[in-house]
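Asks: Mind looking at a prediction? Sequence and model below.
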Amino acid sequence: MLTLREILEKQNGFAPVIHSAKPFKKLDFSESNEALVQRDLSETSVFSQFVFDEMLENNAFTGIGGYAENRIIYRQRKHFNNADNQPRSIHLGTDIWANAGEPIYAPLDATVHSFAFNDHYGDYGPTIILAHALNNVVFYTLYGHLSLDSLEGLYVGKNISANEKFAAIGSYPENGDWPPHLHFQIIKDMGNYQGDFPGVSSIQDSEHYLNLCPDPNLIFEDSGKLFSNLTLTPLQVR
């Protein structure tokens, strides 16, 4: 039986998750970004200004990146720190940094698995999880930091067609108090989670969670692009 990774590698015809008219730029939120290390980004307005004015050069680009990245930005948010001294910093999805209100499209046919308003500082905010089936294998995609009205009219089991607009990027503070972006994540097994799933793991648990949550580029690189105008090769997207 094929693994989920093998199925996604063989599948043709994924639709773009975002139809952006702006060129693509990969963003780095690890310690190697010296400008990031030197900033206090605990205030969301300051963080948003840094992302869109500086990293995205006055909002001239749409940003992407972050899968398996060890992110220092989580040190400034209590949501990712816990009492057992295993802070979470390994990012399990890919982020797409774009303006609030940017439409989100389903990459393939789906049904709504669950949804929730994860209303805590640093959390997902409005979240939708879609279920998909390929080659009789069920898997899931998670969309976090959405607009609150993205949850309106949803119900478990609702059909969503490939390339159908079903949500939009949210603004802060309703999106979990982050600069506007989409958190996109593939999940093999939801377990008992409903409307939520870890999007960041500790270093100690990263091997388990990265195996459970494959690289979103397995979906994005099918057509060689994430966005409808992206011309970079799949290897450049990684």
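Replies: Yep, it's here.
Asks: CA only for contacts and neighbour counts going forward, please
Replies: OK.
Asks: What lies in contact with stretch 191-204?
Replies: Residues outside stretch 191-204 that contact it (CA atoms under 8 Å, 6 or more residues apart in numbering): 80, 86-93, 113-118, 127-129, 185, 190, 209.
Asks: now, which of those lie within strands?
Replies: Among the contacts of stretch 191-204, the ones falling in strands (DSSP state E) are 88-91, 113-118, 127-129, 185.
Asks: Can you pick out the most distant pair from these?
Replies: Ser89 and His113 (26.4 Å; CA to CA).
Asks: what about versus this one:
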Amino acid sequence: MPTSSFESVLQSLDAFPVLGHAYLNHDYVPLDLSVDNLDLQSINVSSSQDLEAYIWKHMKTQDAKIAYGGYLEKRGIYNRSEYFNQNNPETERNIHLGIDLWIEANAPIYAPLDGQLHSFKDNSGFGNYGPTLILEHQLNGVKFYTLYGHLSHNSLNKNTVGDKINEGQQIATLGTAEVNGDYPPHLHFQIIKDIQGNLGDYPGVCSQGELEYYKNNCPDPNLLF
């Protein structure tokens, strides 16, 4: 299925909200964490506590419950971790490939579409995903995947690869900074066309040189929302 057709079909789906139906449109507010956001220059983004205070203040001033955004956003918040190769400008990974939904820890996470559990893993380490689930889906005979990062440890319990997952089924809860790679609580949600043999993990941030490939392989998650 050509990219344009695949994305058009994604956009036509009536997907279940990954945070559930408890929230209305006005509960969401966009959040800019790009290098172009001058407000971040006064924030110590290396500190999960300082970044969380900034995000929660942003939500409070907008009378919102969830902050969202980040697809293809070039960010400086990854400079704190060697995991993103920040010491080499040619391979530095700082372009975000999913959408982030910033909300309190332990918030329930739901499957947007029918599928099955492809894989899961605790991607531990400073700056990494922490507990992660990947679901496999079929769309007009085409296989694709959705990734859920920065979950709680409990989200990995009692899972079996191949388990059938129903649209709207709760699949996880969000983790805290202590387990999610040291970030303020949030869900990293990503669509992946070719999983490239990965299990429980897939790059969520890429370098400028890799951008064209990943932009094609990881369509805009907003198409489902």
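Replies: Alright, I've got the coordinates. Since this is a predicted model, take the numbers as computed values, not measurements.
Asks: List the TM-score for the superposed pair.
Replies: Taking TM-score structural alignment, normalised by the length of structure 2 as the basis, the two superposed chains have a TM-score of 0.91; 218 aligned residues with a CA RMSD of 1.6 Å.
Asks: mind putting the ones in strands among the contacts of stretch 191-204 of structure 1 in CSV, distance to Glu31 of structure 1 included?
Replies: Converted to CSV, these look like this (distance: CA to CA, whole Å):
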residue, distance to Glu31 of structure 1
Arg88, 15
Ser89, 11
Ile90, 12
His91, 14
His113, 35
Ser114, 34
Phe115, 33
Ala116, 32
Phe117, 31
Asn118, 28
Thr127, 28
Ile128, 30
Ile129, 30
Gln185, 22
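Asks: Please identify, among the residues you listed, the one with the most neighbours.
Replies: In terms of neighbours by other CA atoms under 10 Å, those top out with Thr127 at 28 neighbours.
Asks: ok, it - contacts?
Replies: Here Thr127 of structure 1 is in contact with 115-118, 142-146, 151, 195-196 (CA under 8 Å, 6+ apart).
Asks: Return the residue of structure 2 aligned against it.
Replies: Thr127 of structure 1 maps onto Thr132 in structure 2, with residues paired by TM-score structural alignment.
Asks: Apart from its neighbours in sequence, what residue is nearest its match?
Replies: Nearest non-adjacent residue to Thr132 of structure 2, counting by CA to CA, 6 or more residues apart in numbering: Gly149, 4.5 Å away.
Asks: If you count residues, where's the longest helix of structure 2?
Replies: Taking DSSP state H as the criterion, structure 2 has its longest helix at helix 48-61.
Asks: And the residue nearest the centre of structure 1, which helix or strand is it part of?
Replies: Centroid check for structure 1 by CA atoms, centre = their mean gives His183 as the closest residue, at 1.9 Å. Applying DSSP states H and E as the criterion places His183 of structure 1 in strand 182-187.
Asks: Roughly how far does Phe144 of structure 2 sit from Ala105 of structure 2?
Replies: 28 Å (CA to CA, to the nearest Å).
Asks: do Thr3 of structure 2 as well
Replies: With CA to CA as the criterion, Thr3 of structure 2 and Ala105 of structure 2 are 35 Å apart.
Asks: same question, Ser4 of structure 2
Replies: For Ser4 of structure 2, the distance to Ala105 of structure 2 - CA to CA - is 35 Å.
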